[in-house]
Structure formats: structure tokens, C-alpha cells
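Colleague: any chance you could fold what I've pasted below:
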Amino acid sequence: MFAVYIIVFICWKSVSHAAPSACENLLHPLEQLDFHHLEGSWALVAGSVSDPAHLESLKSRDSSRIIFAGNNDTSKISFTRVFSSHDSCQYMHSNITLQGSGFTFEQLNVTVTALNTSCSDCVAMRFDKSKQVQRFYLFSRSREVGQTEMEEFKAQAACLNITAPFVMDPSKELCPEKISGNPEDAFYSNTIIN
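Modeller: The predicted structure follows:
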């Protein structure tokens, strides 16, 4: 009888090691990030961070969006982050290089990996600095996602062992994609900030 238990245990161990864990499935990167899918504007739906101080910064924003724009070389992309906070808009521009399932910032030690998501008009992005998770964002072409997609994002954040996601208020207005003619309405920077 003892031999049967040993055989069952060995079989169970081999099967348990063969199947990927739930977190491995949730954190699986996209095979290839496609610029044509990324191109354009994406609204921030929710965000999760490793540092609680960054969470407070995220909560202070009324809305946020990212914009991908390209030129003839689709591996070199213009990446603009636009934040609305206290009735003003901030524009932060960087150049990025697409690489496999993500992209890198040309002048920063930040790597972004796009993870698989069940949301067809979403992109889940993991921002790492020195191979440590710093931020995890869910962007969408629309301002809201369904309950299933949000639960998936929450589970992904839990697998990354970072804060519970903060969900942006979809009723808050997004800043325009481009800076208006009035310089007092916007702040522009060539760097990435929290």
C-alpha cells in the first residue's frame, strides 16, 4: 500500500510541475508588440505600483492617457504621456524602441512589457526599472473595462506583488492629445516622471 502512495505522490508532483501556475498564465507577455495595434491614444483605466508614494501621485491625477506615434521606422516610436491634474495638463515625451513584447526608453533604464489580457481593446503594461516592477497599468481605447477584465487586471497586480489597483474616474475629462495654443494650460517635459 505504501508503494501506491509513493507512485501517486510522484505522479502528482510531475503533473503539478508540468502545468503552469495561475500567475505564470496571467503574467505571460505578448509574443510580439505590434506598432499598428499600439498607434494612437490609450486612456489609463487603472494602475498599480510598487511604491505607495507613487500610488498617491497616481491618485492625484484626474485622468491620464498615452499616445504612440511613429514615422517611417516603426521600431522607433514617439511615446507621449498626458496627465490632467488640478485643471492643468502635463505632457511628457520620450522616444522608445519596440523590442519583442515591449519597449525601452532611449535615455532611461526603464523596460516596458505588454502582458496578455482578455480585453480586446486594452493593453496591460508592466514598467520595470533595473528588472524590478515599478508600475503596472491597464490602458484602453475606451475609458472603462468590464468587470471580468478588471478582475483579471487585479489578479495580475496581485501576482506582481504590488499595490491593489487604483481605478481612474472615467467621468473626468482627458487632456487634449496636443498642447493648446495657451502655454499656461500645459506643462511640457522631455523626461519621464512618476
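
Colleague: make it CA atoms for all contacts and neighbour counts henceforth
Modeller: Will do.

Colleague: the closest residue in space to residue 192 that isn't next to it in sequence: neighbour count?
Modeller: Excluding the flanking residues, the one nearest residue 192 by CA to CA, 6 or more residues apart in numbering is residue 92, at 6.2 Å. Using other CA atoms under 10 Å, residue 92 has 17 other residues around it.

Colleague: could you pull out the helices for this protein?
Modeller: Here the chain has its helices, by DSSP state H, at 2-18, 22-26, 35-38, 52-59, 147-160.

Colleague: hey, which of the ones you listed is tucked in deepest?
Modeller: helix 147-160 (a mean of 18; mean count of other CA atoms under 10 Å).

Colleague: relative to residue 73, how far out is the residue positioned nearest the centre of the chain?
Modeller: Per CA atoms, centre = their mean, the C-alpha nearest to the average position across the chain is that of residue 125, at 2.2 Å. Applying CA to CA, to the nearest Å, the value for residue 125 to residue 73 is 22 Å.

Colleague: over to residue 172?
Modeller: Distance of residue 172 to residue 73, given as CA to CA: 35 Å.

Colleague: which one's more surrounded, these two?
Modeller: In terms of neighbours (other CA under 10 Å), residue 172 is the more surrounded of residue 172 and residue 73; the figures are 13 against 8.

Colleague: distance check, that one against residue 108.
Modeller: Separation of residue 172 from residue 108 (CA to CA) stands at 30 Å.

Colleague: all strands for the protein, in order.
Modeller: With strands called from DSSP state E, the chain shows them at 40-49, 63-70, 76-85, 88-99, 102-105, 110-115, 122-129, 132-140, 166-167, 186-189.

Colleague: helices or strands next to the third one in the packing?
Modeller: Counting contacts by 3 or more CA pairs under 8 Å, 6 or more residues apart in numbering; DSSP states H and E, strand 76-85 packs against strand 63-70, strand 88-99.

Colleague: likewise the fifth one?
Modeller: Contact analysis of strand 102-105 by 3+ CA pairs under 8 Å, 6+ apart lists strand 88-99, strand 110-115 as its packing neighbours.

Colleague: to compare against the first, here's the next sequence to fold:
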Amino acid sequence: MMVFIHVAVAVLCLLTGGHSAPVTSCEDLIRPIEIQGRDQLLGKWTLVSESTTVPGSKMLTKMLVESAWVKVTVADESDALSVFQAQKMFGRCFTLTSKMTLKNSTLSMVRPVTATQVLLNTGCPDCLVVYSNYTIGESIYSGLQFTSRRRKVSAAELEEFKKQVDCLNLPSPAILDPEKGFCPDESPSQETEATDLTNVMNEMGSDTFSLLERLFNSTDAVNAIFRMISSSVSGLKED
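Modeller: Now for the predicted structure:
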């Protein structure tokens, strides 16, 4: 989300291979899976739900993010992936492009934040689940994201993800509503304005991330940021 922290931590890299067998126990639900190669990660994925330990993340997601999707393509290096994320907020689109490397079934990223990701088992045949650890300021946070080839998953598939969240002792997840519409595949469009945050995020130094970390540990600060962003986007629409 335009909320910088969410863009930084959600980071658009919600990757995992699908499995068709039903998954029920916590042992199975939090079991990492082996990534056979980049090909199984390629394509477009819609963000269905996510849980993170970043303070205020769920509140900001519910208040600001209408929808989000990622597109994964191969990068020049043999072990690298390019990840393009588009999030719709206040009727506008905000995009971010990042680069990840794949080694020993672990995805790693350096910018805009340092992160490592492993893919978890799932009973959904075309869904993607990834467990992440990322560093913001001086703190390490965890997160679990759920994506699908489809824009809407079944109730049973969503319940399985919620159980995975519980098994990992993560906060209750934010769930996005596909009925709110998505950013177009090609941007900009006449209907939806788009802002690329890639350079802004990559140029943010450790001091800025430390400041964001302190802000997002305060409920009052989260509410103030929401009001500030709402006012700013409203002004852009009037222009």
C-alpha cells in the first residue's frame, strides 16, 4: 500500500508452489516446500490475504488498500526474479518493482528492505503462500501472504490460510475485497492514475526506516498517517 511500510514489507513477492492434497495439521501447514525452479513462480498473482507482525499493518491495510497483485518475471541472472507489484488505494495505483534471488528454496531481497522468504505447503492447487522475515530499522518482523491465480478463493481455502496464521502465532490477517477492482495490467490508464514508488523506496536510508518503525509502533501515529495520506490523495484527485 501507499502506506510506505506496507509496500516495503508486503513486497510484492508472494510466491509459492501449489499443492492439491488437503492440508490439516499445523505440522503440515507450516512445512516449507522445495522450489524446483523459477518457472513455477512466474506469472500474475492476486493478493488475497496477509498477516504481519508490523504494528498497525492490518489497520492500515483495511483502511487504505483496495486490492493488490504481483507479476513475477525472470531477471537477467539465472537465479534472479523481477517482481512488479500494483496496489490500488483511493482509486489510484501505486507500483513497486523489486528483485529477488532464489537459492536452496529460499527467496532473498536486499531492496527496498532486507528480507528472506520460504514457501509453505498449501492444499490450494493454484494458490501461493509465503512466510517472510524482513528487517525494518533495527527490528525483524514476520509475515505470511496468501495469493492466487484467481481473484477470489473459496471459503475453505481462506480458512486453511487463517489456520496457517494461527499455527505460526501471527496476528489475525487482513483480507482484501476483490469486488473493489484492480489496477490495470498496463499503466498508466485513462481511468486510473499510477505512481511508481520504486525509486522512492530504494533511496530511503536506514534513518528513514527507523523513523517509520517508531511511527508504526504508535496507534495515534498510524491514525495521523492515514489522515495525512487521505488528504494528500484527495488533493491529487482534485488536481
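
Colleague: for stretch 97-115 of structure 1, list every residue counted as buried.
Modeller: Using 16 or more other CA atoms under 10 Å as the test for burial, stretch 97-115 of structure 1 gives 97-99, 101-105, 110-115.

Colleague: circling back to that earlier point, how about CSV for the helices and strands packed on strand 102-105 of structure 1, with distance to residue 148 of structure 1 added?
Modeller: Converted to CSV, these look like this (distance: least, CA to CA, whole Å):
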stretch, distance to residue 148 of structure 1
strand 88-99, 29
strand 110-115, 16
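
Colleague: residue in structure 2 matching residue 176 of structure 1?
Modeller: In structure 2, residue 176 of structure 1 lines up with residue 184, judged by TM-score structural alignment.

Colleague: how long is stretch 173-184 of structure 2 from one end to the other?
Modeller: With CA to CA, one end of stretch 173-184 of structure 2 sits 25 Å from the other.

Colleague: give me the residues contacting that stretch.
Modeller: If you take CA atoms under 8 Å, 6 or more residues apart in numbering as the criterion, stretch 173-184 of structure 2 is touched by 47-52, 58, 61-62, 65-69, 86-88, 92-93, 151-152, 162, 165, 192.

Colleague: need the longest helix for structure 2.
Modeller: In structure 2, taking DSSP H as the definition, the longest helix is helix 219-238.

Colleague: quick one: buried residues of it?
Modeller: Buried residues in helix 219-238 of structure 2, counted by 16+ other CA under 10 Å: 222, 225-226.

Colleague: returning to what we had before: now the residue nearest to the centre of structure 1. Nearest residue, chain neighbours left out?
Modeller: With sequence-adjacent residues excluded and distances taken as CA to CA, 6+ apart, residue 125 of structure 1 is closest to residue 114, at 4.6 Å.

Colleague: please pull up the equivalent of the one you found in structure 2.
Modeller: Using TM-score structural alignment as the criterion, residue 114 of structure 1 maps onto residue 119 of structure 2.

Colleague: next: residue 89 of structure 1.
Modeller: Structural alignment (TM-score structural alignment) places residue 89 of structure 1 against residue 93 in structure 2.

Colleague: ok, now residue 98 of structure 1?
Modeller: Using TM-score structural alignment, the partner of residue 98 of structure 1 in structure 2 is residue 102.

Colleague: so that match is in contact with residue 108, correct?
Modeller: Yes: applying CA atoms under 8 Å as the test, residue 102 of structure 2 and residue 108 come out as touching, 6.6 Å apart.

Colleague: sorry, back to before: the match of residue 114 of structure 1 contacts residue 30, doesn't it?
Modeller: No: Residue 119 of structure 2 lies out of contact with residue 30 (CA under 8 Å); the separation is 9.1 Å.

Colleague: circling back to that earlier point, to residue 21 of structure 1, which of the strands of structure 1 lies closest?
Modeller: Among the strands of structure 1, the nearest to residue 21 of structure 1 by CA to CA is strand 110-115 (15.6 Å).

Colleague: circling back: can you redo the helices of structure 1 as JSON lines with distance to residue 137 of structure 1?
Modeller: Shown next, in JSON lines, are the helices of structure 1 (distance: least, CA to CA, whole Å):
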{"stretch": "helix 2-18", "distance to residue 137 of structure 1": "30"}
{"stretch": "helix 22-26", "distance to residue 137 of structure 1": "14"}
{"stretch": "helix 35-38", "distance to residue 137 of structure 1": "15"}
{"stretch": "helix 52-59", "distance to residue 137 of structure 1": "11"}
{"stretch": "helix 147-160", "distance to residue 137 of structure 1": "9"}
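
Colleague: so which of these is nearest residue 138 of structure 1?
Modeller: Nearest to residue 138 of structure 1, of all the helices of structure 1, is helix 147-160, at 7.2 Å by CA to CA.

Colleague: so who does residue 102 of structure 1 touch?
Modeller: Listed by CA under 8 Å, 6+ apart, the contact set of residue 102 of structure 1 reads 32-33, 111-114.
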